[in-house]
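**Q** fold the following and give me the result.
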Amino acid sequence: MSRELELVEAFVGLADTLVAGFDVVEFLHDLVVRSVSLVDAEASGLLLSDATDERLRFVAASTEQARMLELLQLQNEEGPALEAYRTGARVDVPDLQKYTGTRPGLHRAMQEAGFASVQALPLRLRERTLGAMTLFRSSPGLMNETDTTIAQGLADVATIGIINSRALVEQERLAEQLQAALNSRISIEQAKGMVSEFHGVEMEQAFEMLRRFSRNNNIRLSQVATAVVRREASTAELIPPHGRALY
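**A** Predicted coordinates:
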C-alpha cells in the first residue's frame, strides 16, 4: 500500500471514529498507533488536559515504553510534551545525548528506552491548547518536513475531535438541564392548580403561595411543587396529605 493511500485511510478511519459511537480514549489510542505507522517515529504518546482543572493527564501511547515516558514527564512536571502544552508550540529535541545538562534524568530514561530524539506537538486550535503528542525516534535528528506536517495534521484532527466531544457532552448536559426545567414547570403548574382549587384562589395567588412557602422553608420551588403534587406531609399547609379529592 502506498503511503498516500495509507494516509488517506488513516484520516478517513479517524473521521469514521468521530461519527460512529465516538469514544475519546479509543480515538486517541488509534491516533497514536496510526501516527507511528505514518511518520518516521518508533513510538508515540499523548497527554490531554482535564476539562475541569486543565491539568495534563496520560491518555494514550503506542508502546509501553512511551506510556512510561509520558507518565515520567507528568511526574517530573517537565519534558517536551509539557513544554509544548504550555507554550502551544512544537518542541524539538534532535539529539538526547546533547541535552544531558537539562532534564538529565528524563532524557536518560528516554535513551535507556531506546530513543535518540523526541518531538512534541501541541494539540492546539487557535488560542486553545488541549494537550500534546510526543513522537519518540530511535535515531538522532528531526523528522523531515513532510512527516512533521503529517504528524501535526494528526494532532489537529485529535484536537478537533476532542473539542467536538466536549461540546457534545456540554450540549447533552444543557439538554438534561432543560428537560429538568421543563419537568419542574409541569410540576409547578400542577401544584398551582391543586392549591388554587383547594384554597379557592386565583392561579396567580396560588403561585405566590407556593413561592412564599418555598422561601420560608428554604426549599426550591420545583421541590415544593413536586411535594404538593405527591401530597407529602411537609406541605400540609398548602395541601393536606390526606385532604379531600380535588378532581
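
**Q** going forward, measure contacts between C-alpha atoms and count neighbours the same way
**A** Will do.

**Q** for this protein, longest helix please?
**A** helix 145-199 (DSSP state H).

**Q** got the buried residues for the helix or strand just after it?
**A** Per DSSP states H and E, the first helix or strand lying C-terminal to helix 145-199 is helix 203-216. Judged by neighbour count using 16 or more other C-alpha atoms under 10 Å, the buried positions of helix 203-216 are 203, 206-207, 209-211, 213-214.

**Q** so where do the strands sit in the protein?
**A** Using DSSP state E, the strands found in the chain span residues 43-49, 56-61, 91-93, 117-125, 128-137.

**Q** which one of the buried residues of helix 203-216 is nearest Met194?
**A** Nearest to Met194 among the buried residues of helix 203-216, counting by C-alpha to C-alpha, is Ala206 at 8.5 Å.

**Q** and the closest one, how far is that from Ser184?
**A** 16 Å (C-alpha to C-alpha, to the nearest Å).

**Q** what does Leu74 give?
**A** According to C-alpha to C-alpha, Leu74 and Ser184 sit 45 Å apart.

**Q** same thing with Asp156?
**A** Plainly put, Asp156 is 42 Å away from Ser184 if you go by C-alpha to C-alpha.

**Q** check Arg212 too.
**A** For Arg212 relative to Ser184 (C-alpha to C-alpha), the value is 17 Å.

**Q** hmm, back to that, could I get the strands of the chain as TSV with mean neighbour count and distance to Phe27?
**A** Output for the strands of the chain, formatted as TSV (neighbours: other C-alpha atoms under 10 Å; distance: least, C-alpha to C-alpha, whole Å):
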stretch	mean neighbour count	distance to Phe27
strand 43-49	26	11
strand 56-61	20	9
strand 91-93	19	24
strand 117-125	25	14
strand 128-137	26	14
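
**Q** to compare against the first, here's another:
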Amino acid sequence: MKTVYYSTLSLSNRDHIFLQSIIVLYNSRGNAKWVSSDGIDSNLLVVGKDTDSDALQVIPNNIKVVLSFNNDFCNDNYHIIYVETPLKATSLIDKLKTVEDVLTQLSNQSIKNNNVISNNSKKLKLLQWPTAEIIAKNTAYPILSALLSKRPMGVEELVSISRKSEEICRCFVDLVVNAGCAEYISINSSVTQNNEHVNAADVSSKRGLLDKIRNRLGLFWN
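**A** Okay, the predicted model is just below:
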C-alpha cells in the first residue's frame, strides 16, 4: 500500500480539522495511507487559503505536488490541485485520489528517467543471436544484431553507427534484453574486456615475431 507523507502550511484550524477527519475516513477504506509529516519526507504540501505570498516562497524543494485551499496560489514549479469551496467531503475525497494518481505518475516517471540514465551509462552485450521472431519485427534488427555481435556498445553509439532512429534502437534493445539475448554491462567491464582482447592479440603478435627471430638464429626450443 502506498504511503502519502504530507505537511501543511498556514492551514486554519477549521480546515485542518476537516482535512484530518476526511483523511481518517479515507485511510479506513483501504486506500493509500496518509501520514502527517513536517520533515523532508513529505511529498505533498497542503496550503491554507490564507497563506501569504512570503510563506509560499519557502516551500521545500522536495515538494512537487500541492493540495491548495488557496485558489489564488499559482506556481508552475508545482502540480497544484485546488480544493473546491464550499468544502464537501465527497469533493475532498476525490482530490485525495487525484493527489495519489499524480504522485504515482511522478514516481513512475522518475523511475523511468533513472533507468534511462543508468542504461545510458552501460553498454549492451549480445549473448546470442536474437530469435527469428524478434528479427522479423523490423528490417533494421538484423543490422543492429550484426553490429552488436562485433562488440558491446551503448544505445547512443548504436544509433550513430547504424544510422537508425533512437526509437528503433531502443525498441530493439528492450526486446533482446527482455528475451535474454543480450545484457547490459558496465562501461568499465567493456573496456576491460576490450583491453584483454587487445593485449592477447599484442602478445600473440610479439610471440610470433620472437619465434621468427629464434628460427633465423637457429635457436629452436619449445
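
**Q** what's the TM-score here?
**A** The TM-score (TM-score structural alignment, normalised by the length of structure 2) is 0.30; 103 aligned residues with a C-alpha RMSD of 5.1 Å.

**Q** if we can go back for a sec, which other helices and strands contact the longest helix of structure 1?
**A** Applying 3 or more C-alpha pairs under 8 Å, 6 or more residues apart in numbering; DSSP states H and E, one finds that helix 145-199 of structure 1 makes contact with helix 3-19, helix 24-38, strand 117-125, strand 128-137, helix 203-216, helix 221-229.

**Q** that one vs strand 128-137, what angle?
**A** In terms of direction (axes from the mean of the first three to the mean of the last three C-alpha atoms, to 10 degrees), helix 145-199 of structure 1 departs from strand 128-137 by 140 degrees.

**Q** biggest strand in structure 2 by residues?
**A** Secondary structure of structure 2 per DSSP E: the longest strand is strand 3-9.

**Q** and the helix or strand following it, what does it pack onto?
**A** Note on strand 3-9 of structure 2: by DSSP H and E, the next helix or strand toward the C-terminus is helix 13-27. Helix 13-27 of structure 2 is packed against strand 33-36, helix 89-120, with contacts defined by 3+ C-alpha pairs under 8 Å, 6+ apart.

**Q** can you list the strands of structure 1 in a markdown table and add distance to Leu221 of structure 1?
**A** A markdown table is the format used below for the strands of structure 1 (distance: least, C-alpha to C-alpha, whole Å):
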| stretch | distance to Leu221 of structure 1 |
| --- | --- |
| strand 43-49 | 38 |
| strand 56-61 | 40 |
| strand 91-93 | 55 |
| strand 117-125 | 42 |
| strand 128-137 | 39 |
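
**Q** of all the ones you listed, which one is nearest Arg108 of structure 1?
**A** strand 117-125 (11.4 Å).

**Q** got the angle for the closest one vs strand 128-137?
**A** Here strand 117-125 of structure 1 runs at an angle of 160 degrees relative to strand 128-137 (the same axes, to 10 degrees).

**Q** distance from strand 117-125 of structure 1 to the middle of the chain?
**A** Between the centre of strand 117-125 of structure 1 and the centre of its chain there are 19 Å (C-alpha atoms, centre = their mean, to the nearest Å).

**Q** what's the angle from it to strand 43-49?
**A** Using the same axes, to 10 degrees: strand 117-125 of structure 1 against strand 43-49 is 40 degrees.

**Q** rewinding a little: with the buried residues of helix 203-216 of structure 1 in mind, which one is nearest to Glu64 of structure 1?
**A** Nearest member of these to Glu64 of structure 1, counting by C-alpha to C-alpha, is Ser214, at 57.3 Å.

**Q** please name the nearest non-neighbouring residue to that closest one.
**A** Leaving aside its chain neighbours, Ser214 of structure 1 sits nearest to Leu221 (5.4 Å; criterion: C-alpha to C-alpha, 6 or more residues apart in numbering).

**Q** against His107 of structure 1, how distant is the one you found?
**A** 60 Å.

**Q** more neighbours: the two, which one.
**A** A side-by-side neighbour count of Leu221 of structure 1 and His107, using other C-alpha atoms under 10 Å, places His107 first with 25 against 20.

**Q** how many other residues sit next to Ala191 of structure 1?
**A** A count of nearby residues for Ala191 of structure 1, using other C-alpha under 10 Å, gives 27.
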